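**Q** quick check, what structure comes out for this input:
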Amino acid sequence: MRRPFRMVHSQFSKTQTTSQRPSRSPSLMHSWDILLMTNKSHITNDVSLAVQALNAGDVVAIPTETVYGLAALAQNAHAVEKVYVIKGRPRSHPLIVHVASLEAAKMWGELNTEAQLLAEHFWPGPLTLLVPRTALVPDWITGGRDTVAIRVPNHSVTLKMLHELGDAVVAPSANKFGKVSPTTTQHVLDDLGGEVGVILEGGLCDIGLESTIVECIDGATILRPGAISVDDVQQV
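**A** So this is what the prediction gives:
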């Protein structure tokens, strides 16, 4: 990168690291398996069912390479409000928009040269870019700020869902605010119980650590170190 990176305190919340959670043996579950356990939530590997639920304005727990996220259509104010309520998350905390591709990201944010280079290098992957928002972005996902946080997750199940959905979702970690981030569907059930009707199975998250956040407005500023190291970002 031509400009030096800066490190500042992030406005984005950081939950406890997943290493603090007791380890579990993840197992893929069919939707009928979970119905034997609860009639409020069920785990499924049916992407179309998750898409249907999202389009209906429901909240869906989805897998990513970092942690499981609590997804809702980004442009559906009522659905996004459900995310805030379920998590107990302050409305002033902006949400990360998850999209299927770099081209889709450009509909939501204005990517400068630094952002473009980082996206081309790390996406799909655990990098979130904070960039100036476009007119498409509603206030309810940004806390009224002029910027928006965007990333393309590197998980085949969720990428398939996003492509089938043809839209963007917000997806903070699928846990109560301030709690340990979930890396399996069982973790989501343990923390959120019947508050989420559909949980999309994606196995154990590969990384188990939140994405790195880089602000790309005037140069590049690392707001939150995460799955991608500071050194890796600076070498781009």
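
**Q** going forward, measure contacts between C-alpha atoms and count neighbours the same way
**A** Will do.

**Q** centre-most residue in the chain?
**A** A171 (3.6 Å; CA atoms, centre = their mean).

**Q** T212 contacts V233, doesn't it?
**A** No. Between T212 and V233 there is no contact under CA atoms under 8 Å: 9.1 Å.

**Q** contacting residues around the residue nearest to the centre of the chain?
**A** Neighbour list for A171: 69-72, 95-98 [criterion: CA atoms under 8 Å, 6 or more residues apart in numbering].

**Q** I have a second one here; can you model it like the first so I can compare?
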Amino acid sequence: MKTKVAMLSENAVDKRIINDAALKIRDGGIVAFPTETVYGLGADALNEKAVAKIFEAKGRPQDNPLIIHVADFNIDEYVTEVPDMAKDIMQKFWPGPITIILNKKEIVPSITSAGLDTIGIRMPQNNIARELIKASGVPIAAPSANISGRPSPTDMESCVEDLDGKVDYIIGGENSIVGVESTIVDCTVNPICVLRPGAVTLEMLQTVDSNAYIDPAILSKPKEDFRPKAPGMKYRHYAPKAPVKIVSGEIDKVVAKISEMVLNYNEQDKKVGVIATDETKDLYKNQIVVSLGSRENLNDIGKNLFKVLRSFDSMDVNIILCEAFEEVGVGTAIMNRLKKSAGFDILEV
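**A** The predicted model follows:
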């Protein structure tokens, strides 16, 4: 397959390129495009054959449901009802990095929802994404635009690396400003339940529903027979080529432990990568160190996370050791992605 690649500016969208890509969507093709969270790989959410191409291009498990992306608040065509709590979330956080789970209508194919009676819906903040949805005239089903299991792409170059020759079109734009996938909140239950943490934090959602909580299923390694209700709940995700191990505890003890582990791995002739922060990067010696940013700015940490994880693939490291973060606010989303990338391999010190 020949993949067309085009670069756009979010502030001055070239309608010719948008219309060209939208035609691919309407014809049953698949298109990678930028959003504020990560880049997405989109197809007509109501076209079974088109959605199947997403799973094929990504190598994505069939029981991992997709999210459909819309350009406005008019979602009654796709869901049986929109509860008041869901309306409150939409009014407060749409467009933006949050997906709401609702009971779906039959118009949404089973392949899009992975056989579930529910579907996730979100309205992206990114202008290129919304213009593409509008021009397509259909809701766009879109997981992240990467090979399944790899760190999600936050720039066009990563999309091309993973998907060139596998998709019809790759639209580039600015790098994703959030850097982790959208928060997913189940609005079919009361109180509402977070199925995937993101930039819209639990604390923010509790201003809408004070009883909102995080599903305990995402806090530990899922069992093999677990049936995910939202993307990213079951499978190992966000993983670079080298295995990742997280070290958690007081930061001085974490630095000491990682430094000790580096020496042990070096004695085994293993090349080690360390994911650190601005506050700690100069404390590590004799290994490759990449900083995620300052611990004082978790939004920047989240924005840089996937790019840093991907960067180790070109460094030929044998193992990656990563500092943990406090699971508060955006830190919950950061640790959720790190735990997935590490297959829940965490050392407490």
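
**Q** any idea what the TM-score comes out to?
**A** TM-score for the superposed chains, counting by TM-score structural alignment, normalised by the length of structure 1: 0.80, backed by 198 aligned residues with a CA RMSD of 1.4 Å.

**Q** ok, the residue mapped onto V70 of structure 2 from structure 1 - contacts?
**A** If you follow V70 of structure 2 across to structure 1 using TM-score structural alignment, you land on V99. Counting by CA under 8 Å, 6+ apart, V99 of structure 1 touches 105, 150-153, 162, 167-169.

**Q** got it, and M90 of structure 2?
**A** If you count contacts by CA under 8 Å, 6+ apart, M90 of structure 2 has them with F73.

**Q** check the secondary structure at the residue opposite it in structure 1 once aligned for me.
**A** If you follow M90 of structure 2 across to structure 1 using TM-score structural alignment, you land on A119. Three-state call for A119 of structure 1 (DSSP: H, G, I helix; E, B strand; the rest coil): helix.

**Q** what helix or strand is the closest residue to I346 of structure 2 other than its chain neighbours on?
**A** Nearest non-adjacent residue to I346 of structure 2, counting by CA to CA, 6 or more residues apart in numbering: I246, 4.7 Å away. I246 of structure 2 is part of strand 244-248 when elements are defined by DSSP states H and E.

**Q** which bit of structure 1 covers that strand?
**A** Going by TM-score structural alignment: strand 244-248 of structure 2 matches no residues.

**Q** the helix or strand that that strand is followed by packs against which elements?
**A** Per DSSP H and E, the first helix or strand lying C-terminal to strand 244-248 of structure 2 is helix 251-267. Applying 3 or more CA pairs under 8 Å, 6 or more residues apart in numbering; DSSP states H and E, we find helix 251-267 of structure 2 packed against strand 244-248, strand 272-276, strand 319-323.

**Q** show me where structure 1 has strands.
**A** In structure 1, the strands defined using DSSP state E lie at 5-7, 42-44, 60-62, 69-73, 96-98, 127-132, 147-151, 169-170, 198-200, 212-215, 220-224.

**Q** enumerate the positions of the longest one that are buried.
**A** So the one you mean is strand 127-132 of structure 1. Using 16 or more other CA atoms under 10 Å as the test for burial, strand 127-132 of structure 1 gives 127-132.

**Q** in JSON lines, list those along with distance to G226 of structure 1.
**A** Formatted as JSON lines, the buried residues of strand 127-132 of structure 1 follow (distance: CA to CA, whole Å):
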{"residue": "L127", "distance to G226 of structure 1": "8"}
{"residue": "T128", "distance to G226 of structure 1": "10"}
{"residue": "L129", "distance to G226 of structure 1": "13"}
{"residue": "L130", "distance to G226 of structure 1": "14"}
{"residue": "V131", "distance to G226 of structure 1": "18"}
{"residue": "P132", "distance to G226 of structure 1": "22"}
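
**Q** let me see the contact set for K58 of structure 2.
**A** For K58 of structure 2, the contact set (CA under 8 Å, 6+ apart) comprises 145-148, 163.

**Q** tell me the counterpart of it in structure 1.
**A** K58 of structure 2 maps onto K87 in structure 1, by TM-score structural alignment.

**Q** then G165 of structure 2?
**A** Checking TM-score structural alignment: G165 of structure 2 goes with G194.

**Q** no further questions, thank you.
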